[in-house]
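>>> One predicted model, sequence on top.
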Amino acid sequence: MHGPAQAGWLLVTLCAATGAYCLLRMRSRIEEQRRTAGGEALMGFAMALMAVPAAVVSPPRWVWLAYAAVFGAAALRSLWSARTGRHHLHHLIGAFAMVYMSLAMTMTPMAHAGHGSSGAPVLTGVFLVYFAVYVLRSGARLAPARTAAAPAGPSVPLGWADRPELALACRLSMGMGMLAMLLTL
């Protein structure tokens, strides 16, 4: 994506680290964690590659078309999975946003470099609003809340890949990354 190089490298680091953690989450004992971790790892690594500053490498047009094809397939998978759970809709919207950004990069690459951009299209605004709300909600869910005393009895210790707050932090960081990428579009 186009924008300041330092911000681009920070975004690359954030997204790559998130993708790596999501790969490790695929070893979770919790089935739902394993099921969503692969798609989230794909999203994290793809966002990292897409965020490499344009001054370092400016991929040819076919790379952006390949991104669009991969995330189009991911969107279809998310659409199929959405039949069983509402949380898959977020993955669907994220995949559509990646398709949208990839196609935008193929159509007017100079406009994205800051040369003659005529304003943000409506779809960019819709994605920005969605991901802003998603980030705020996810951040609020991570904030500590007062809870009742822990129930008596033995509890099963969770492994580091099974921690729901780490999965939520992973999703939060990808949502922030998506916001940053959409802002540079």
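Good, I have the coordinates.
>>> drop to CA atoms for contacts and neighbour counts, all remaining ones
Noted.
>>> Could you pull out the helices in this structure for me?
5-25, 31-50, 61-81, 88-107, 109-112, 122-142, 164-183 (DSSP state H).
>>> and the ones you listed as a markdown table, adding mean neighbour count and distance to residue 150?
Formatted as a markdown table, the helices of the chain follow (neighbours: other C-alpha atoms under 10 Å; distance: least, C-alpha to C-alpha, whole Å):
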| stretch | mean neighbour count | distance to residue 150 |
| --- | --- | --- |
| helix 5-25 | 20 | 26 |
| helix 31-50 | 20 | 23 |
| helix 61-81 | 17 | 34 |
| helix 88-107 | 20 | 30 |
| helix 109-112 | 16 | 52 |
| helix 122-142 | 15 | 18 |
| helix 164-183 | 20 | 17 |
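>>> okay, pairing it with this:
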Amino acid sequence: MHGPVSAAWLLVALCAATGAYCVLRMRSGVEEQRRSAGGEALMGFGMAVMAVPAAVFAPPRWAWPVYAAVFGAAALRALWAARAAPHHLHHLVGASAMVYMSVAVAVAPPGPHHAHGGTGVPLLTGALLVYFAGYVLLAGARLVPAAATVAGAGGGSARWGDRPELARACRLSMGIGMVAMLLTM
């Protein structure tokens, strides 16, 4: 990914922190929380690695197909999980977007600035941008009432891994990160 270096580092920090919190959520006593948290941790750390500025670390060309394979496996897992729980379809879209970005970087000619070959935004990139922008707006709207309810109820008794408002905030931050990464494509 390319873009302003300071924005890239902020994206790295946001995604890494989100991935770290998702690792904490994997210790939840709720099985569905643990399953979701594992995929979300992979997404958070994967996005953090992909967002590192190329001036600092440029992965070798063979790394991008490896990223695509890892996220392809995550997409298949999300597809399988979506049979029982439809909310995993979002994980499927996220993992598929990571595959798309990995493949786009892998097939792009080497150089500091490579475009998609045209002057406009490719259709798939545009569709993913619309999806994730909508997801961010929806997740943000869902987060506000949850925070007000927890604050009004006195909250604080739930373990860190079981706090639904923090899980929603993580998903919101990853959605924002995905929009930022897609904008740099």
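Perfect, thanks for sending it. If you're wondering where the values come from, they're calculated on a predicted model, not measured in any experiment.
>>> Need the TM-score between these chains.
Overlay of the two chains. TM-score (TM-score structural alignment, normalised by the length of the first structure): 0.90; 180 aligned residues with a C-alpha RMSD of 2.2 Å.
>>> how about the helices of the first structure, which one is nearest residue 151 of the first structure?
Proximity to residue 151 of the first structure (C-alpha to C-alpha) singles out helix 164-183 among the helices of the first structure, at 18.6 Å.
>>> just checking, what packs against the closest one?
In this structure, helix 164-183 of the first structure makes packing contacts with helix 5-25, helix 31-50, helix 122-142, judged by 3 or more C-alpha pairs under 8 Å, 6 or more residues apart in numbering; DSSP states H and E.
>>> what's it aligned against in the second structure?
Under TM-score structural alignment, the alignment places helix 164-183 of the first structure onto residues 164-183 of the second structure.
>>> Please give the centre-to-centre distance between the matching stretch and its chain.
A distance of 6 Å separates the centroid of the chain from that of stretch 164-183 of the second structure, by C-alpha atoms, centre = their mean, to the nearest Å.
>>> Over to stretch 140-160 of the second structure?
Relative to the chain's own centre, stretch 140-160 of the second structure is displaced by 23 Å; criterion: C-alpha atoms, centre = their mean.
>>> what residues are up against the nearest residue to residue 50 of the second structure once chain neighbours are set aside?
Using C-alpha to C-alpha, 6 or more residues apart in numbering and skipping the chain neighbours, the partner closest in space to residue 50 of the second structure is residue 1 (6.7 Å). For residue 1 of the second structure, the contacting residues are 50, 51, 52, 53, 54, 105, 181, 184, 185, by C-alpha atoms under 8 Å, 6 or more residues apart in numbering.
>>> and of those, the nearest to residue 125 of the second structure?
Among those, and counting by C-alpha to C-alpha, the member closest to residue 125 of the second structure is residue 185, at 7.9 Å.
>>> The closest one: neighbour count?
The number of residues packed near residue 185 of the second structure is 17, by other C-alpha atoms under 10 Å.
>>> Would you mind listing the residues in contact with it?
By C-alpha under 8 Å, 6+ apart, the neighbours of residue 185 of the second structure are 1, 2, 101, 115, 116, 125.
>>> returning to that earlier point: take the contacts of residue 1 of the second structure and lay them out in CSV including distance to residue 10 of the second structure.
Converted to CSV, these look like this (distance: C-alpha to C-alpha, whole Å):
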residue, distance to residue 10 of the second structure
50, 13
51, 9
52, 10
53, 11
54, 14
105, 21
181, 12
184, 14
185, 17
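>>> Map residue 102 of the second structure onto the first structure.
Match for residue 102 of the second structure (TM-score structural alignment): residue 102.
>>> Leaving out the residues flanking it, which one is nearest to that match?
Residue 102 of the first structure's closest residue in space is residue 64 (C-alpha to C-alpha, 6+ apart), at 5.0 Å.
>>> Residue 51 of the first structure now?
Spatial nearest neighbour of residue 51 of the first structure, excluding adjacent residues (C-alpha to C-alpha, 6+ apart): residue 1 at 4.9 Å.
>>> you'd agree residue 47 of the second structure is up against residue 15?
Yes - contact criterion C-alpha atoms under 8 Å: residue 47 of the second structure and residue 15 qualify, at 6.1 Å.
>>> Mutual contacts of the two, please.
Residues touching both residue 47 of the second structure and residue 15 (C-alpha under 8 Å, 6+ apart): residue 177.
>>> quick one on the thing from earlier: who are the neighbours in contact with the residue nearest to residue 102 of the first structure?
By C-alpha under 8 Å, 6+ apart, the residues touching residue 64 of the first structure are 102, 103, 105, 106.
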